[in-house]
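**Student:** Sequence plus the predicted model coming up.
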Amino acid sequence: MDYESALAYLDEHASYDKTGRVDSPSVEPISRLASAMGDPHLAQPVIHVTGTNGKGSTVQIISRLLMAQGLTVGTYTSPHLERVNERIKRNGESISDEEFGEVIAGIADMEAITGVRPTYFEAVTAAAFRWFADVAVDVAVIEVGMLGRWDATNIVDAQVAVVTNIALDHTEFAGPTTVDIAREKAGIIKPGSAAIIGETEPDLVQIFRDEGGATTMVRGDDFETVDNSLAIGGRALDLRTPTTIYSDVFLPLHGAHQGDNAAVALTAVETFFAAPLAEDVVHEGFANVEMPGRFEVLGVQPLTIIDGAHNPPGADVCASVFFDDFQPEGRRILIVGTLRDPGEMLAALRADEFDVVHACTAPSPRGVPGADIAKAARSLGCDEVYVHDDVEAACKAAMKYADSDDAILACGSIYVAGAAREPLRRFAN
């Protein structure tokens, strides 16, 4: 199977991606596929990461720290920004088109043998497990796709289970309270897992303790971000783990929340090794972290940024970084598309504080029409609002009239960030 055929196969199996529904949440289908393949998900130790926001950054920091320690690291994340290969990486390098076609062909063969028709996410997850086993990674860092307990990634038996934080998201599948969300995410904690909990709400923390992992370490009690300062190109951090205080660590990511993710990630890696890390390993690992599409600065004149925040808590953080850390002096220009209630997202993004809003339809079957987003923006008090059929048209319009001291932010969905990256990068360069 070549790369294009693999993409066609996945598209035929897309369900949630097109409808936003999960009809029968269960790990049983992927368990059957994995069993037929010889259980490749058990071929290496795993650090498993869930949470409402911050999963992607935490996974990348963990992966870079493990790589700095000299391990060969498989990293599985979702969704992708521009190409599906980005989801499956070995030592930071995406799986090649040829290898991706081969492993997806293997999943198609398993479908024929087992009679199990996987979803898009199940197929890519199974492919990642197969490839990691084939290339013999030393450790896999796996990001949960949705919630935790019945997520396709949860067939792993993680040595370390990580929860970044809890907020309301995916309440159509688990809710309506954060307690319900926490119970679902706690499902990644297995009897032998060490649990690293970034959440601090006592009632929610107790849910994770009750899940019965081998040990539980909680932000504030066992680890914390002692100092978290704005630095050129990122954050300057002092981090306390259960064993050590690491000082003057530079993380090339934007936003104070990344300091919180850093403390979680560092504690997870220490726990994996059951030992503190050498100072040079910590500094090297953090310095090499990259997060395309997560408050990624593409240019500075005008300031041009994309961000993949897809829910109100993430949008609120995005707006805080944009307005409070960067403090743009010229016109503030928002390019926005979303898959969810535009009123909630625009309020969290502080859309009324932007001078211009370019509303567009995200490139997804679940994308909210740009006209509906524009209507919501006007109801919030936004005066200069334009509607576009797609992200590229919105980017072109924003770029056409932007001056060197203006600031452009494209956000609202990872699909918008991905689609905006190339046109905005061309403009920024």
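**Tutor:** Cool, the structure landed.

**Student:** From here on, just use CA atoms for contacts and neighbour counts.
**Tutor:** Noted.

**Student:** Which positions within the strand or helix carrying residue 271 qualify as buried?
**Tutor:** If you go by DSSP states H and E, residue 271 is part of helix 257-273. For helix 257-273, a neighbour-count test (16 or more other Cα atoms under 10 Å) marks 257-272 as buried.

**Student:** Okay, one more to line up with it:
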Amino acid sequence: MTWLNYWGRVHVTGIDLGLERVLPVAEKLQVLTPKAKIITVAGTNGKGSTTTTISSILNQAGYRVGLYQSPHIYHFNERVKISGEESTDSELIEAFVKVDQARRECGLSLSFFEATTLAAFLIFAQRECDVWVLEVGLGGRLDVVNIIDPDLAVITNIGLDHIDWLGDTIEKIAFEKAGIIRTNIPVVFAGQQALPKAIIQKAEKENAILHVLNRDYFYQENSDHWVFSSSGVTLTLPKGNLAIENISTAVAAVALSGLNVSDTAIKVGVEQAKIAGRFEVRKIKNKMVVFDAGHNPHGVEFLLNQLHKFQQCNTQYTDVVTVFSMLADKDIETVTILLKPVVSLWKIAALDAPRAAKLENIYNAIKDEDVQQFKTIADAFQSALNNAQDHQIILVCGSFHTLEAVWEYIESCP
């Protein structure tokens, strides 16, 4: 925790897009040209599930996979995994020391995300990972993950999020996401919308080959399985624990990776892939609780689709109580509008986090609904847990920070 606090204070801002400062430090650490196969995943939503599934499949295929994701839900070590296992505290501390020494020698400051990403790269290099699966933190073109040239790029979808940094239109955001495309590499685009011009233009400029959902690869969901198909392969696969849309993107990426992966490895990898906070269903004190980190309209639409499917299969749950909060720079009004038809009771509190939305702003966005206000998210969740009826689902959502606060409460309880 001391090192994480340190990286939070070293640089003047938490988010500082651009590669000028980080590149000299990366060069000194010798992480810019890894011997591994590099798969980079950008997009507005679905990155976590996609990278998790790619990693799970490749682990089953016998590769040593370094998986980098952000943000974490419960503790920082989740961000850096090797062969499915979280990095240890000692391993991270050793990497942080080296990153700090390198940035001091360069006379540069690094943001929290830049420093911790370089530490992950250093660990993957030292552990001689065969494949690095890298989730872009913000955008693509100017994100620190993009200092590494990928052999395969994946763009999960494009939505309006982080507009202060990435732009206020789909095309502007697509331009940033397209920044991960490199010359002559395969590129998977999994967006449900029309292929943005910015991605087409970048792919043409780099002579990269686009593989587009519902044009070059397809998925068909059935009651107890689903089918993936492309020009090269047709597979019948188990449903797994994650959204089929994201699993299919991962399978498409693996099929294009050039790695030796059997059908069995794909099936087992899909079945075993799990990620915290992505429609994570748990029983807590005999109450049904769903955790979902969706924090923008597209993510919440995805959440509601998953919730609908869950209730169709579990008809005893007819009512939803939500423990809810968001960050101030998110589209609170649209998110709450989407949730209102489903939620019967809101339990809200302000987050204890930078950029937290004020409680009154959350309350005003919900309006006229059945709303209870609490001092903390922990208090809101405790109330939900104590009072939920057998027919009610407790839905914890709105932000990664909301989930983190509830997890900390659960951990502290006997």
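**Tutor:** Ah, there it is. Computed from a prediction, not measured in an experiment: that's the story for all the values here.

**Student:** Quick check: TM-score for this pair?
**Tutor:** The TM-score (TM-score structural alignment, normalised by the length of structure 2) is 0.92; 406 aligned residues with a Cα RMSD of 2.1 Å.

**Student:** So for the most centrally placed residue in structure 2, what's the nearest residue that isn't a sequence neighbour?
**Tutor:** Residue closest to the mean C-alpha point of structure 2, counted by Cα atoms, centre = their mean, is residue 48 at 3.2 Å. Distances taken as Cα to Cα, 6 or more residues apart in numbering put residue 69 closest to residue 48 of structure 2, at 6.7 Å, once the chain neighbours are dropped.

**Student:** again with residue 190 of structure 1
**Tutor:** According to Cα to Cα, 6+ apart, the nearest residue to residue 190 of structure 1 is residue 213 (5.6 Å).

**Student:** doesn't residue 310 make contact with residue 294 of structure 1?
**Tutor:** No - look at residue 294 of structure 1 against residue 310 with Cα atoms under 8 Å: they stay out of range, at 10.8 Å.

**Student:** Please say which position in structure 2 residue 243 of structure 1 maps to.
**Tutor:** In structure 2, the residue paired with residue 243 of structure 1 according to TM-score structural alignment is residue 232.

**Student:** Would you check how far apart residue 191 of structure 1 and residue 242 of structure 1 are?
**Tutor:** 21 Å (Cα to Cα, to the nearest Å).

**Student:** related to what we said a few turns ago, neighbours of the residue nearest to residue 190 of structure 1, just the number please.
**Tutor:** By other Cα atoms under 10 Å, the residues close to residue 213 of structure 1 number 20.

**Student:** can you tell me which residues contact it?
**Tutor:** Contact analysis of residue 213 of structure 1 by Cα atoms under 8 Å, 6 or more residues apart in numbering lists 189-195.

**Student:** can you check residue 337 of structure 2 too?
**Tutor:** residue 366.

**Student:** tell me which element it falls in.
**Tutor:** Short version, using DSSP H and E: residue 337 of structure 2 is in helix 332-339.

**Student:** Next secondary structure after that helix?
**Tutor:** Taking DSSP H and E, what comes next after helix 332-339 of structure 2 is strand 345-348.

**Student:** and that following strand, which stretch of structure 1?
**Tutor:** Strand 345-348 of structure 2 maps onto residues 356-359 of structure 1, going by TM-score structural alignment.

**Student:** Mean distance between that stretch and structure 2 after superposition?
**Tutor:** Its aligned residues in structure 2 lie a mean 0.6 Å from stretch 356-359 of structure 1 after superposition (mean Cα distance after the TM-score superposition for structure 1).

**Student:** re earlier: quickly note the distance from the residue nearest to residue 48 of structure 2 to residue 184 of structure 2.
**Tutor:** Counting by Cα to Cα, the gap from residue 69 of structure 2 to residue 184 of structure 2 is 25 Å.

**Student:** Look at those two and report which has more neighbours.
**Tutor:** Legend: neighbour count by other Cα under 10 Å for residue 69 of structure 2 and residue 184, higher for residue 69 (22 against 15).

**Student:** which position in structure 1 aligns with that one?
**Tutor:** That one, residue 69 of structure 2, aligns with residue 77 by TM-score structural alignment.

**Student:** got it, and residue 131 of structure 2?
**Tutor:** In structure 1, residue 131 of structure 2 lands on residue 139 (TM-score structural alignment).

**Student:** My understanding was that the residue nearest to the centre of structure 2 contacts residue 133; is that so?
**Tutor:** No - between residue 48 of structure 2 and residue 133 there is no contact under Cα under 8 Å: 10.7 Å.

**Student:** quick revisit: for the match of residue 131 of structure 2, list the residues it contacts.
**Tutor:** Neighbours of residue 139 of structure 1 in contact, by Cα under 8 Å, 6+ apart: 44-47, 71-74.

**Student:** any idea what residue 212 of structure 1 aligns with in structure 2?
**Tutor:** So, by TM-score structural alignment, residue 212 of structure 1 is matched to residue 206.

**Student:** Residue 26 of structure 2 maps to what in structure 1?
**Tutor:** Residue 26 of structure 2 maps onto residue 34 in structure 1, by TM-score structural alignment.

**Student:** which SS state does its match fall under?
**Tutor:** helix (DSSP: H, G, I helix; E, B strand; the rest coil).

**Student:** Most neighbours among the contacts of residue 139 of structure 1, which one is it?
**Tutor:** Going by other Cα under 10 Å, residue 74 tops these with 29 neighbours.

**Student:** picking that back up, wait, isn't the match of residue 26 of structure 2 in contact with residue 40?
**Tutor:** Yes - if you go by Cα under 8 Å, residue 34 of structure 1 and residue 40 touch, sitting 6.6 Å apart.

**Student:** Just the helices from the stretch 101-250 of structure 1, written as ranges.
**Tutor:** For the stretch 101-250 of structure 1, applying DSSP state H, counting those that start in this stretch gives helices covering 120-135, 178-185, 202-210.

**Student:** Mind reading off the mean deviation between the second one and structure 2?
**Tutor:** Read it as helix 178-185 of structure 1. Counting by mean Cα distance after the TM-score superposition for structure 1, helix 178-185 of structure 1 comes out at 0.8 Å.

**Student:** Then the longest one?
**Tutor:** Comparison of helix 120-135 of structure 1 with structure 2 after fitting gives an average deviation of 0.5 Å (mean Cα distance after the TM-score superposition for structure 1).

**Student:** residues in contact with that helix?
**Tutor:** In contact with helix 120-135 of structure 1 (Cα under 8 Å, 6+ apart) are residues 10-11, 13-15, 17, 30, 33-34, 37, 40-41, 43-44, 74, 76, 88, 90, 100, 103-104, 106-107, 140, 145, 152-153.

**Student:** Repeat that for stretch 389-401 of structure 2.
**Tutor:** Under Cα under 8 Å, 6+ apart, the answer for stretch 389-401 of structure 2 is 71-73, 277, 287-296, 316-327, 351, 353, 384-385, 388, 402-403.

**Student:** Cool, thanks, talk later.
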